[in-house]
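Asker: what follows is a predicted protein model with its sequence.
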Amino acid sequence: MSGLKTNGVLRIGLIQMNSLPRDPRQNRKKAEFLIRKAALAGADLVQLPETWNTGFFPKEELLSLAEPEDGESRKLLSRLAKELHLAIAGGSVLTRRGNQVCNSFVFYTSEGRLAGEYDKIHAFSPSQENVYLQAGSSLCCLEAGGIRAGALLCYDLRFCEQARLLALQGAELLLVCAQWPRERMEHWRILARARAIENQVFVSAVNGCGCFDGVQSGGGSLAVSPSGEILGQAGKDEEILFTQLKTAERAALKRQMDPLSDRRPLLYAGLCQPAPHQ
């Protein structure tokens, strides 16, 4: 997020948005209103939920609602980032890549430049995301206001390996964008805190709060410190949750204890080998 001077404090606006199913035009209007509101409140970075422009996710209309890589939703985020001089973690946008559709996280700098893109690795099979969407195969780490950040989309949060690999690549913050259902909100809170504690990173986790084909996203967006403290948590309805991440707190914690430096990866590789046949 070049051009911004955060002085060791990153101010994030988590936009817990109620997306209208299958209505990208109205969702773009709402997202613009909320992004502008967060900018006026002093956010350095705003964060949108997964599939904010379509809802999660329109199987029958997938090809018609998915956008090209220069589609209207991306254009909007780039324009607003440059105009408002703030970075935008653009949740995810269903993106056409040839004959495939991907669930794609995008990140724009305060100059409106696309600085990070990530196709969701772990497709949510209970909703047939693995059938309709092409899964990605690469991680995403980027610079966000003087702090290195990694991207996770919804179901990715359940996979500790991905968060650990991002931490080993230097991520100090995990940007989680989701449409997490209301009936599993306790999992959402526990997993966000676990990923923060085990990797000693900040977690900024934004969730949607709309309803799509009878499934209600649960809201409850939250920010977590590297020690697992919940720095702020939203309710179940549409709102912007503001939080401040103080990078010095993470440095102080790592001086006291640094589990990542005590890892024994060569041993783990051996333990993962299949047992020999007797």
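Answerer: Ah, there it is.
Asker: all contacts plus neighbour counts: C-alpha atoms, from now on.
Answerer: Fine.
Asker: can you show me the strands along the chain?
Answerer: 9-16, 45-47, 87-97, 100-108, 114-119, 141-144, 147-153, 173-178, 202-207, 211-212, 215-216, 222-224, 230-233, 239-246 (DSSP state E).
Asker: let me know which of the ones you listed is tucked in deepest.
Answerer: Comparing these by mean neighbour count (mean count of other C-alpha atoms under 10 Å), strand 202-207 comes out on top with a mean of 30.
Asker: ok, longest helix in this protein?
Answerer: With DSSP state H applied, the helix covering the greatest number of residues in the chain is identified as helix 24-40.
Asker: show residues contacting that helix.
Answerer: By C-alpha atoms under 8 Å, 6 or more residues apart in numbering, the residues outside helix 24-40 that reach it are 13, 15, 17, 19-20, 46, 52-54, 65, 73, 76, 80, 84, 86, 240.
Asker: closest one of the residues you listed to Asp156?
Answerer: Nearest to Asp156 among the contacts of helix 24-40: Trp52, at 17.1 Å, using C-alpha to C-alpha.
Asker: am I right that that closest one is in contact with Val93?
Answerer: Yes - using C-alpha atoms under 8 Å, Trp52 and Val93 qualify as a contacting pair, with a distance of 7.2 Å.
Asker: so how far is Phe202 from the residue nearest to Val224 when sequence neighbours are not counted?
Answerer: Leaving aside its sequence neighbours, Val224 sits nearest to Ile230 (C-alpha to C-alpha, 6 or more residues apart in numbering; 4.5 Å). The spacing between Ile230 and Phe202, counted by C-alpha to C-alpha, to the nearest Å, is 10 Å.
Asker: second structure follows, compare the two:
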Amino acid sequence: MMISKPLYTLQLKTKQNFEDNLTHLKNLILDCESDSIILAPEVCLTNFCYQRMDEAAEFAKVATESLLRLCSDRVIVITMIEKYRNGFYNNLKVFYKGELLHKQSKHKLFPLGNEHLHFQSGDIAEIAPFEIDGIICGAINCFELRFIELWQLLKGCDLIFVPAQWGKERKDNFETLSKALAITTQSFVMASSGANDTCAKGSAIISPFGYATKDDEQEVISLRANFNEITQARKFIDIGLSKTPCNP
């Protein structure tokens, strides 16, 4: 049976005021169709605010409660700064039907941005497939896109999320790697990068054949995806991919 879903990838500027960022994000989410899947850029509510990490971690609690109320009829994928006993983590969280459906901490930290000095590295085992309404999903967080061994962990997924705050000097890298991820895994890829002056933009929804829907002038990029395209791609160009079973 055909699965069709409206997909939305966001391309936002992040301001200094965390509350303003959350309000803007919520308004954009409310404008998206019900039964949709929405991806926001990496740490779009706070940015990498290394001088305000404790404040950002406290705000993550507020944001989490707010997004749990918004996700009754749509999927929201976002990353936020959170604190545990041994330090701070860059956590990707998937909200759906009023619950936290999936969480993973960023495993590969970006040394050029000094992330390794401010964050703890997540467990690589958290980079694993999960299911949304029969769609097998996976996620790679920004810098992790450069590591092909992490792509291998998500082979067989139907939809892969790539939230990012990618530097504009490496815009072509981001767009090329995102498209290569879609072609290599024969899956849909949703890439969402920030729109601040230092960011690459380049947000896109990419089909299993590598066709990209993107627009650097827009905050919201959308596509109604027909997931039958995955079956067609894998049958037409057979490289041995099949669905990856999710952990219960």
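Answerer: Yes, it's here. Note that the structure is a prediction, hence the values are computed from the model and not measured.
Asker: sorry, back to before: quick one, which of the strands of structure 1 is nearest to Pro58 of structure 1?
Answerer: Each of the strands of structure 1 was checked against Pro58 of structure 1 via C-alpha to C-alpha, and the shortest separation belongs to strand 211-212, namely 8.6 Å.
Asker: overlap in contacts, Ile230 and Phe202 of structure 1.
Answerer: Both Ile230 of structure 1 and Phe202 are contacted by 223-224, under the criterion C-alpha under 8 Å, 6+ apart.
Asker: buried set for the longest helix of structure 1?
Answerer: By 16 or more other C-alpha atoms under 10 Å, the buried positions in helix 24-40 of structure 1 come out as 24, 27-28, 30-31, 34-36, 38-39.
Asker: for structure 2, longest helix please?
Answerer: In structure 2, ranked by residue count with DSSP H as the criterion, the top helix is helix 53-70.
Asker: need the residues that contact it.
Answerer: In this structure, residues lying in contact with helix 53-70 of structure 2 by C-alpha under 8 Å, 6+ apart are 18, 22, 26, 46, 49, 76, 80-83, 88, 95-100.
Asker: go through it and flag the buried ones.
Answerer: Burial within helix 53-70 of structure 2, assessed by neighbour count using 16+ other C-alpha under 10 Å, is assigned to 53, 56-57, 59-60, 63-64, 67-68, 70.
Asker: over to stretch 113-131 of structure 2?
Answerer: Under the neighbour-count criterion of 16+ other C-alpha under 10 Å, stretch 113-131 of structure 2 has 115, 118-122, 127-131 buried.
Asker: out of these, list just those in helices.
Answerer: Judged by DSSP H, the buried residues of stretch 113-131 of structure 2 include 115, 118 as members of helices.
Asker: adding distance to Gly202 of structure 2, write the buried residues of stretch 113-131 of structure 2 out as a markdown table.
Answerer: Conversion of these to a markdown table gives the following (distance: C-alpha to C-alpha, whole Å):
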| residue | distance to Gly202 of structure 2 |
| --- | --- |
| Glu115 | 22 |
| His118 | 26 |
| Phe119 | 26 |
| Gln120 | 28 |
| Ser121 | 26 |
| Gly122 | 26 |
| Ile127 | 23 |
| Ala128 | 25 |
| Pro129 | 25 |
| Phe130 | 26 |
| Glu131 | 26 |
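Asker: farthest-apart pair in the buried residues of stretch 113-131 of structure 2, please.
Answerer: His118 and Glu131 (31.2 Å).
Asker: about what we covered before: so which of the contacts of helix 24-40 of structure 1 comes closest to Leu191 of structure 1?
Answerer: Proximity of the contacts of helix 24-40 of structure 1 to Leu191 of structure 1 (C-alpha to C-alpha) peaks at Ile15, which lies at 20.0 Å.
Asker: contacting residues for that closest one?
Answerer: By C-alpha under 8 Å, 6+ apart, the residues touching Ile15 of structure 1 are 34-35, 46-49, 206, 238-241.
Asker: still touching in structure 2? Go through those residues.
Answerer: Counting by both residues aligned by TM-score structural alignment, their matches' C-alpha atoms under 8 Å, those that remain in contact in structure 2 are 46-49, 206, 239-241.
Asker: how about those residues in CSV, adding distance to Ala194 of structure 1?
Answerer: Rendered in CSV, the data for the kept ones among the contacts of Ile15 of structure 1 read as follows (distance: C-alpha to C-alpha, whole Å):
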residue, distance to Ala194 of structure 1
Val46, 23
Gln47, 21
Leu48, 22
Pro49, 20
Val206, 16
Glu239, 25
Ile240, 24
Leu241, 21
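Asker: which among those gets closest to Ile121 of structure 1?
Answerer: Of all those, Ile121 of structure 1 sits closest to Pro49, with 16.5 Å by C-alpha to C-alpha.
Asker: ok, now which ones touch the alignment partner in structure 2 of the closest one?
Answerer: The criterion is TM-score structural alignment: under it, Pro49 of structure 1 has Pro41 as its aligned partner in structure 2. Listed by C-alpha under 8 Å, 6+ apart, the contact partners of Pro41 of structure 2 are 10-12, 78-79, 163-165, 192-194.
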